[in-house]
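Novice: Fold the following and give me the result.
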Amino acid sequence: MSESHTSIFLTGATGYIGGSVLARLLAHPSAETFNITVVSRQAEKAKKLESFGVNAVVGSMDDYALVEELASKAHVVIDCADADNLPAVEAILRGLRKRHATVGDLSTLIHTSGTGVLTDTAKGLYASDVICDDLNADQIEAIPDTALHRDVDLAVVNADKQGYLKSYIIIPSTIYGIAKNPLVEAGIQNPHSIQIPQIIKPSLGRKQAAVVGKGVSFWPDVSIDDVSELYIVLFDSIVSNPDKTGHGREGYYFGENGEHRWYDISRAVGEALVELGISKDPEPTSFTDEELIKYFGSVDAGNYAGSNSRCRANRGRSIGWNPKHTTKDMLASIKPEVEAILKQQGGK
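Specialist: The predicted structure is shown next:
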């Protein structure tokens, strides 16, 4: 990245992760040397983004010709939009391949996946002792091709193998915390996570905390502040120390700083419901199959919230990532999240 200005195409700029990463890029010591382009479906948000000095294009990640064109103009693509949108990622890859062929540029692609790629079918009934270490490339390569997010991850790594870009995949776990930054204040960015609210909303609906099975399965967790910092630490490491920053098959970076049982989340939700006068008992009860269908769309989709996903983020730490927030902070974040959802629902 020796050019005086670094062209960056960032996807998902109005989302929870992408907006948090964008806010950090805008506050970066080298921000004046960045030419950042983003896509927004809403013209109003695009206009607001322009006021932050960002080139905002009105469009969608499903406009593959547009995505390909924007990627072809970028030395760095930071993809935070959708871990499972394979056609959009293929459009990014076509754009970067075209750039390599015409400019001779070896671009950087930082793609966002998720630790859903490690899940099993525990249904909350047992804890797995299998822990995936991101420094162990053989262990990651053994992940089944059929795993969640895996088709996109493999397409990204294969592009690195073909030699027209360098790929880096950040794999966040349960991300928590209400995002706070200037993009949130401007009404541009969604400040809320997805996974924990998927337990909170049904619990509010049934007025009793809920859990899949016994909730004894484990998942890792990471705060939104810490995981967005991982993108910046990785970006800076690619710039300053490219030879020691793993890419391709050595380029998977988990985002975790501790782990929890699903029961722990549900119990914290239950305690919040009792404190708010919504429930009389903080102890979670198991979802019925009918409830899984009602709240998640299907039994299988609901059972995802009872899977095991265990990992260690040693590769990020090896390049200087130092996450500050712990599982204790995650549990403390749940009551404010419950209150925010109640407010959204009009205090029901």
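Novice: CA only for contacts and neighbour counts going forward, please
Specialist: Fine.
Novice: OK, contacts around the spatially closest residue to Leu273 that is not a sequence neighbour?
Specialist: Distances taken as CA to CA, 6 or more residues apart in numbering put Ser279 closest to Leu273, at 5.3 Å, once the chain neighbours are dropped. For Ser279, the contacting residues are Lys207, Gln208, Gly270, Leu273, by CA atoms under 8 Å, 6 or more residues apart in numbering.
Novice: Here is the second sequence; please produce its structure so I can put it next to the first one:
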Amino acid sequence: MAILVTGGAGYIGSHTDILLLEAGFDVVVLDNLCNSDPEVFNRIETITGKCPVFVEGDILDKAALNQVFTDHKIDAVIHFAGLKAVGESVAKPVMYYQNNVAGSVNLFEVMAQHNCKRIVFSSSATVYGDPASVPIREDFPLSATNPYGQSKLMIENVLRDIALADPQWQISILRYFNPVGAHASGLIGEDPNGIPNNLMPYVAQVAIGKLEQLNVFGGDYPTVDGTGVRDYIHVVDLAAGHLKALAALSVTDAKGSLTHGCQVYNLGTGNGYSVLQVVSAFEKASGRRVPYLIAGRRAGDIATCYADPAHSANKLGWRAEFGIEQMVEDHWRWQSSNPSGYKA
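Specialist: Okay, here's the model as predicted:
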């Protein structure tokens, strides 16, 4: 069975590639390498003894997409490809709508043309906006506070409309929270271009001395210590959730009819940790001090966000296995072994 992984050279995609290969799938990766490095494929081969087929291309290029489906018999798609920085999306909204939304519509159109109607979509907890309460369930109201979140919500709505129009489509929408950590080998991990946008790689680069200090955006939120609280999930747990969501698309009833339709799943631990709690855990794991400065709130951010993962446990048989200690230990192993990421 061949799986197309868009954005499969990226952080979450590469960890998912490994689990797919280990499970015996044929993996085709489409990635434009805008926020990734082809060295990741050498690392994947070292870990698994196998290497995905890699096609350098962009979901905005419909001809390139069509060629992938022509050259390979794709049975299902896991769709990661997209821009993902909240702050950048506020500054450059058109770029986010063009890349994320228009690119996804291109993908769905080409899939339909090739009669490939099974997809796992990488959405985000940002579609919940500023939730009225926590933990967050899948049936909570949807409203994004920034263009990145809006782009994810738009794509979700497109997929729901596609499923209504054509019941042959089988769709898993995964709203995940804050992926962190790295593969236990220390060979692959998060390797952002330039200054990291996400907390954990930023903290790691401060700990190793690449960055001077952490700016903590907001110290006056109504939380345990005034800093933002998030549900951090180990990237390997997250990758495992994608395989569970993929398997759910093939479930049939007694008559052999597909039964999944379009469903949404939270992928989170159900536990929230503040920025300063993450800093403390990282200092303990690394033995390094992480200096920080409390700064003003960042546009589009919210105070508290963590999942209710019960639906994913009940329907997919998936639960996060790793706690915050393992997350920071694995992230530090990756960062300390690869201080410049994939670049020698």
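Novice: if we can go back for a sec, mind checking what secondary structure the residue nearest to Leu273 of structure 1 has?
Specialist: Of the three states, Ser279 of structure 1 takes coil according to DSSP: H, G, I helix; E, B strand; the rest coil.
Novice: Could you check how far it is from Glu271 of structure 1?
Specialist: Distance from Ser279 of structure 1 to Glu271 of structure 1, counting by CA to CA, to the nearest Å: 9 Å.
Novice: re the thing from before, next, give me the two most distant ones among the contacts of Ser279 of structure 1.
Specialist: Distance extremes for these: the farthest pair is Lys207 and Gly270 at 9.0 Å, using CA to CA.
Novice: Those two: which has the busier surroundings?
Specialist: Higher neighbour count among Lys207 of structure 1 and Gly270: Gly270, with 29 against 18, using other CA atoms under 10 Å.
Novice: Give the burial count for the residue nearest to the more buried one when sequence neighbours are not counted, as a bare number.
Specialist: For Gly270 of structure 1, ignoring the flanking residues on the chain, the nearest one in space by CA to CA, 6+ apart is Pro282 at 3.9 Å. Number of residues near Pro282 of structure 1 (other CA under 10 Å) recorded here: 19.
Novice: same deal with Val216 of structure 2?
Specialist: By the measure other CA under 10 Å, the count of residues near Val216 of structure 2 is 18.
Novice: Is the nearest residue to it once chain neighbours are set aside in a helix, a strand, or coil?
Specialist: Leaving aside its sequence neighbours, Val216 of structure 2 sits nearest to Ile294 (CA to CA, 6+ apart; 4.8 Å). Assigned by three-state DSSP, the conformation of Ile294 of structure 2 is strand.
Novice: Just give me the match in structure 1 for Ile294 of structure 2.
Specialist: Mapped onto structure 1 by TM-score structural alignment, Ile294 of structure 2 lines up with Ser286.
Novice: How about Ser340 of structure 2?
Specialist: Residue pairing (TM-score structural alignment): Ser340 of structure 2 is matched to Gln344 of structure 1.
Novice: and Gln139 of structure 1, how many residues sit next to it?
Specialist: Neighbours around Gln139 of structure 1, by other CA under 10 Å: 12.
Novice: ok, now Thr326 of structure 1?
Specialist: By other CA under 10 Å, 17 other residues sit near Thr326 of structure 1.
Novice: Next up, the contacts around it.
Specialist: With contact taken as CA under 8 Å, 6+ apart, Thr326 of structure 1 is in contact with Asp221, Val222, Ser223, Asn257, Gly258.
Novice: I'd like those as CSV, with neighbour count and distance to Gln42 of structure 1 appended.
Specialist: Converted to CSV, those look like this (neighbours: other CA atoms under 10 Å; distance: CA to CA, whole Å):
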residue, neighbour count, distance to Gln42 of structure 1
Asp221, 26, 31
Val222, 27, 29
Ser223, 28, 28
Asn257, 21, 35
Gly258, 19, 37
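Novice: tell me which of these is nearest to Asn241 of structure 1?
Specialist: Ranked by distance to Asn241 of structure 1 (CA to CA), those are led by Asn257 at 24.0 Å.
Novice: Can you tell me the SS state at the closest one?
Specialist: Assignment for Asn257 of structure 1 (three-state DSSP): coil.
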